[in-house]
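Novice: Quick check, what structure comes out for this input:
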Amino acid sequence: MNLVQVNIKSGGYLKKDLILNDISFAVKSGELVGLIGPNGAGKSTILKTVMGQLPYMDGKIDFPNAHTHYAYIPEQPVLYDNLTLWEHLEFAAAVGKMSRETFVSRAEELLKLFRLYKEKHRLPVTFSKGMQQKVMLILGFMMRPALYIVDEPFIGLDPHGMRDFLQLVDQVRQDGAGILMSTHSLDTAEKICTSFILIHEGTIISQGNLEAIRQQSRLPEGSLFDCFISLLEMQS
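Specialist: Model prediction:
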């Protein structure tokens, strides 16, 4: 089942300065779709378009189920200066109309998983970048939406944090959620994504599972990195 269908003819922050062209894809239940490309390729702009945050867009973003909820986990943590970690979680639960019992259970489980339980009454603005990234992951996964939109989740995460994130990804996929994740960490993406959308200068240069990407790049046994470089060379 499609959780979101994206058809962007063009898009940008100004109508006269378009960044995206001919972007079409879907994210299905149980999928982890990797939005792959270098810095400045348009990955974050695509995510903003999916969420309706791009000032100009010619196209359509369709959520087939009108009741589909999504969680957005940004690359840069967004935190309140005067709220403790626990108060951040309480605020998110209140916005999501989560019962107190469900909130406490999920919050404590995630805090323990990411080894932040002892820090729950501290101010996250004083945390390291990696710890702040874990806070954003906890906030997103606590809500258990049907769709996760994740922007560069690996930046700042230590190996334990990355393992915990990947464990949660597997769990929510098994529960039927879909994930759209942007990253330029091709080695990790190759291991965990079910399909890929390769972006260059705001345009899709290839998409599909790894086998399809290999066929399109004419590298039958190539890594995702090698395939991406080959496709870029074909564009030039």
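
Novice: only C-alpha atoms for contact and neighbour calcs from this point on.
Specialist: Noted.

Novice: Could I get the buried residue list for the longest helix anywhere in the chain?
Specialist: The helix spanning the most residues in the chain, taking DSSP state H as the definition, is helix 159-174. Across helix 159-174, burial judged by 16 or more other CA atoms under 10 Å covers Gly161, Met162, Asp164, Phe165, Leu168, Val169, Val172, Arg173.

Novice: how about this one, so we can line them up?
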Amino acid sequence: MSKLTGGYSQRRPVLHGVSITVAPGEMVGLIGLNGAGKSTAIKHILGLMVPQDGEVRVAGVTLEENRDRFRSSTAYVPEQPSLFPNLTVKEHLQWTAMAYNIERNIAVARMDELARAFRMSEAMNALPDTLSKGMKQKVMLMNALLVSPPLLIIDEPFLGLDPLAIRGLLEALEEARAKGSAILLSSHILPALERRANRLVVLHRGRVIAEGSPREVKAQAGCADPDSTLDDAFEALVITAEGGQPLA
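Specialist: Model prediction:
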């Protein structure tokens, strides 16, 4: 995403000249208050919204240049799970493997690995209505990680997951990153991003107010205390952006 201005209305854009770059093998954390523009940025990256200015490139192409390559280069996990009610967990994964033309033997081996990592082996033949919200979220994550796309976008991945599932997710993300996938992760759980993300992009009212490694973002926030956290830095950045007014 390069110098992108966009949103739902030409008269009142949500994003103002936003640039976000995620390199292969890199995890970038996208953080901001509710309404900061994170979801709008993700929709533009997915090609669901047309930029008013600027452009979005995935795997080196824009949506207009090569629609098939653009679409197939991205996997997205939304905050709210969305599954087909009549497909089992295993059938969801099989359908994804076919949609992305993954070889059968590779898909089967990868499905087994993901089922063990997310402790879902006993639920592979279950239908979505029998699963908890956390388990449904695991299915969404498993489908995205099965693909190992050039760009993986995950919105609030930790919500509804138990501690062991979070560990499994983080390990799976490390594996995807080691294989060269670029990962854009939007989350309010800042400690996890502080430990895992290579870089952070802080959005506020549709503008980037800080960017860099967790250490660099804390420095930009003026957090000189070595014990300061990313939560402290985020609060300081937003207070400054709001003209020094305390957060409500």
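
Novice: so the longest helix of structure 1 aligns onto which residues of structure 2?
Specialist: The aligned range for helix 159-174 of structure 1 in structure 2 is 163-178, by TM-score structural alignment.

Novice: The matching stretch vs structure 1 - mean distance after superposition?
Specialist: Taken against structure 1, stretch 163-178 of structure 2 registers an average deviation of 0.7 Å after superposition, with mean CA distance after the TM-score superposition for structure 1.

Novice: which residues in structure 2 form strands?
Specialist: 2-6, 15-18, 27-31, 53-55, 74-77, 151-155, 182-186, 199-204, 207-212 (DSSP state E).

Novice: Report the buried residues of the third one.
Specialist: When you say that, I think you mean strand 27-31 of structure 2. Those would be Met27, Val28, Gly29, Leu30, Ile31, for strand 27-31 of structure 2 by 16+ other CA under 10 Å.

Novice: hang on, the earlier thing: counting by contacts, list what the longest helix of structure 1 packs against.
Specialist: Under the contact definition 3 or more CA pairs under 8 Å, 6 or more residues apart in numbering; DSSP states H and E, helix 159-174 of structure 1 sits against helix 129-142.

Novice: again, 10 Å this time
Specialist: strand 32-36, helix 100-113, helix 129-142, strand 147-151, strand 178-183, helix 186-192 (3 or more CA pairs under 10 Å, 6 or more residues apart in numbering; DSSP states H and E).

Novice: Which of these sits closest to His67 of structure 1?
Specialist: strand 147-151 (11.1 Å; CA to CA).

Novice: And the closest one against structure 2, how far off on average?
Specialist: Strand 147-151 of structure 1 sits 0.9 Å off on average (mean CA distance after the TM-score superposition for structure 1).

Novice: Check stretch 100-110 of structure 1 too.
Specialist: The superposed stretch 100-110 of structure 1 is, by mean CA distance after the TM-score superposition for structure 1, a mean 1.2 Å from where its aligned residues fall in structure 2.

Novice: which bit of structure 2 covers that stretch?
Specialist: Per TM-score structural alignment, the counterpart of stretch 100-110 of structure 1 in structure 2 is residues 104-114.

Novice: Please report how far the spatially most central residue of structure 1 lies from Leu89 of structure 1.
Specialist: For structure 1, Val150 is the residue whose C-alpha lies nearest the centre (CA atoms, centre = their mean; 1.6 Å). Val150 of structure 1 is 18 Å from Leu89 of structure 1, where distance means CA to CA, to the nearest Å.

Novice: Go ahead and confirm Arg119 of structure 2 touches Gly168.
Specialist: Yes: if you go by CA atoms under 10 Å, Arg119 of structure 2 and Gly168 touch, sitting 8.6 Å apart.

Novice: Lovely, talk soon.
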